[in-house]
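# model this:
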Amino acid sequence: MRTTQQLFDLTGRTALVTGGSRGLGLQMATALGEMGARVVLSARKQAELDAAVEQLGRLGIAASAIAADMASESGVAGLAAAALERLGHVDILVNNAGATWAAPAEDYPLEAWDKVMNLNVRSIFLLSQAVGRQSMIPRRQGRIINVASIAGFAGNAPDSPMKTLAYNTSKAALMNFTRTLAGEWGVHGITVNAIAPGYFPSKMTTGLLQQAGEENLTKSVPLHRLGDDEDLKGVAAFLASDAAKHVTGQVIAVDGGNSAVR
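As a prediction, the model looks like this:
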């Protein structure tokens, strides 16, 4: 029987993290690397990827990067092919790349809806399908971690500054994608789970934090704080490891208790 430390050990595992050049993606990539995984980061901007790889390297983490545009089918296919060529196989896929767009529902542009839904749902389907078909299913093992949001649990209050119809819809879709794929691919030894972060400082939430203010955002959060640069590390490492080998189809909120009282 393995010890708890051995169950969490990711030595020898490989991981592909999309949206991994900064913020929550880089935080999760750091966690996987610290537990021993070899990590490939992906994002659109090469300069940001280079900086992230350098940061991970200073921590002794084996990391490299592949620039890719997840908004297109060819971009997703190219990323999957390049990652598999570089790593040989993918043990852990973290689907973190995403986008948001704020506008009242009655004025919501179709191009904005399509951009959010394509990146937040369609690209995750395409990349999961490619990695699953080419690597995880043949090897009969794999861990897929989708990054959803507590925005997927409910709509926004009438007085909320958040007018994020497509984002909320996409994250709710991603949660049920997670459950459904877990049901189909469990037979292949693949677990599929989702993390639903609450309010974290990030490029995506900069405008919201400026508009609403941190104090207003956190006053109804039981822990009365934003997430920080450590709060996703433990859950990401857990879901990627053998400690979670009997956990699949689940959505874990990391939100200071916000979703429990919404």
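# C-alpha only now, for contacts and for neighbours.
Will do.
# quick one, strands of the stretch 51-200 of the chain?
Secondary structure of the stretch 51-200 of the chain by DSSP state E, counting those that start in this stretch: the strands cover 63-67, 92-95, 142-147, 190-197.
# and the longest one, what does it pack against?
For strand 190-197, the elements it packs on are strand 142-147, helix 165-185, strand 251-254, judged by 3 or more Cα pairs under 8 Å, 6 or more residues apart in numbering; DSSP states H and E.
# in whichever helix or strand comes after that strand, what's buried?
Using DSSP states H and E, the next helix or strand after strand 190-197 towards the C-terminus is helix 206-212. By neighbour count on 16 or more other Cα atoms under 10 Å, the buried set for helix 206-212 is 208-209.
# stretch 133-146 too?
134-137, 139, 141-146.
# if we can go back for a sec, now render the strands of the stretch 51-200 of the chain as JSON lines, adding distance to Gln55.
Listed next are the strands of the stretch 51-200 of the chain as JSON lines, based on distance: least, Cα to Cα, whole Å:
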{"stretch": "strand 63-67", "distance to Gln55": "10"}
{"stretch": "strand 92-95", "distance to Gln55": "19"}
{"stretch": "strand 142-147", "distance to Gln55": "22"}
{"stretch": "strand 190-197", "distance to Gln55": "23"}
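# before we move on, back to that, which of the helices and strands packed on strand 190-197 sits most buried?
strand 142-147 (a mean of 26; mean count of other Cα atoms under 10 Å).
# please provide the structure for the following sequence as well, for comparison with the first:
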Amino acid sequence: MSENKLFSLAGRRALVTGASKGIGLAIARGLAVQGASIVLNGRDAGRLKEAQTQLAQEGIEAEISAFDVTDQEAVIASVKDIETRLGPIDILINNAGIQHRAPLDQFPRKDWDRLISTNLNSVFFVAQAVAQHMIPRQRGKIVNICSVQSELARPGIAPYTATKGAVKMLTKGMATDWARHNLQINGLAPGYFETEMNAALVADEKFSAWLRQRTPAARWGKVEELIGAAVFLSSDASSFVNGHILMVDGGITASV
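Model (predicted):
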């Protein structure tokens, strides 16, 4: 197989959750450039339409599918609709996620439940629904978006860290169960990236100075720098990679 075909996504369809902005939108754009047909997911149909329009202005066609990834029945119905209306889902990028910062001893139960529902339950719900279609076809790629917090903790975000650690182990469990069906399930773990979710931290010069000192690359990551890893994990280039967590973090987890 030539190098071009090895990384080509031509003829593949990718569903990207949480794709109306940030990391999800950047990855969707990157997969499309490599030839994939993309389906953008989010809860807000209006924001999805804006993302679709933005991509169209760049010459990229995208379908949209608005559903709540924390609602298992809605997930099952929407995945079935995509499969019926558009065709097989070959690639799933499980990206939907939220953050909530608060001292652990004062962390509200409702926010704990919301983090677990959005960051962990949704990964299971969407992956299971998609895998039920992939398994009979004996092929498929699932990329769960983990985090540097799948390995490291910081004050004020212990529940988020718990969800991302769980996504890491769920990814390994999915690979253990589904690799025999020629599904490759891996995790992509961003470090600190300039996104809307991190806007307050980016604007905090004290935190940014700490991050530059703590990270061997000495800077924040750009969302476009996640595309190569996402393409690799979505393509034939990773045909024997399973249950792996690929860190894209500027070296932060490699150093003390």
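# quick revisit: with respect to Ala43 of structure 1, which of the helices and strands packed on strand 190-197 of structure 1 lies nearest?
Counting by Cα to Cα, Ala43 of structure 1 lies closest to strand 142-147 out of these; the figure is 14.9 Å.
# onto which residues of structure 2 does that closest one map?
Aligning strand 142-147 of structure 1 against structure 2 (TM-score structural alignment) gives residues 140-145.
# name the residues that touch the matching stretch?
89-95, 123, 127, 131, 134, 167, 171, 182-190, 230, 233-235 (Cα atoms under 8 Å, 6 or more residues apart in numbering).
# identify the farthest-apart pair in the buried residues of stretch 133-146 of structure 1.
Taking Cα to Cα as the measure, these span a maximum distance of 20.5 Å, between Arg139 and Asn146.
# quick revisit: distance from the match of strand 142-147 of structure 1 to the middle of the chain?
Counting by Cα atoms, centre = their mean, to the nearest Å, stretch 140-145 of structure 2 is centred 8 Å from the centre of its parent chain.
# what is the mean deviation of it from its aligned residues in structure 1?
Taking mean Cα distance after the TM-score superposition for structure 1, the mean distance separating stretch 140-145 of structure 2 from the aligned residues in structure 1 is 0.3 Å.
# residues touching Val139 of structure 2, list them.
Just so we're on the same page, residue 139 of structure 2 is Arg rather than Val. Arg139 of structure 2 touches 90, 181-183, counting by Cα under 8 Å, 6+ apart.
# closest one to Gly22 of structure 2 out of those residues, please.
Closest approach to Gly22 of structure 2 among the contacts of Arg139 of structure 2 (Cα to Cα): Asp90, at 22.3 Å.
# can you give me the neighbour number for the equivalent of that closest one over in structure 1?
In structure 1, Asp90 of structure 2 lines up with Asp91, judged by TM-score structural alignment. Number of residues near Asp91 of structure 1 (other Cα atoms under 10 Å) recorded here: 26.
# now do the contacts for the closest residue to Gly234 of structure 1 other than its chain neighbours.
Leaving aside its sequence neighbours, Gly234 of structure 1 sits nearest to Ala31 (Cα to Cα, 6 or more residues apart in numbering; 7.3 Å). Ala31 of structure 1 is in contact with 233-234, 236-237, counting by Cα under 8 Å, 6+ apart.
# from these, which is closest to Asn118 of structure 1?
Distances from Asn118 of structure 1 to the contacts of Ala31 of structure 1, taken by Cα to Cα, are shortest for Ala236, at 24.1 Å.
# what lines up with the closest one in structure 2?
Using TM-score structural alignment, Ala236 of structure 1 pairs with Ala230 in structure 2.
# remind me which helix or strand that match belongs to.
Element membership for Ala230 of structure 2, per DSSP H and E: helix 227-234.
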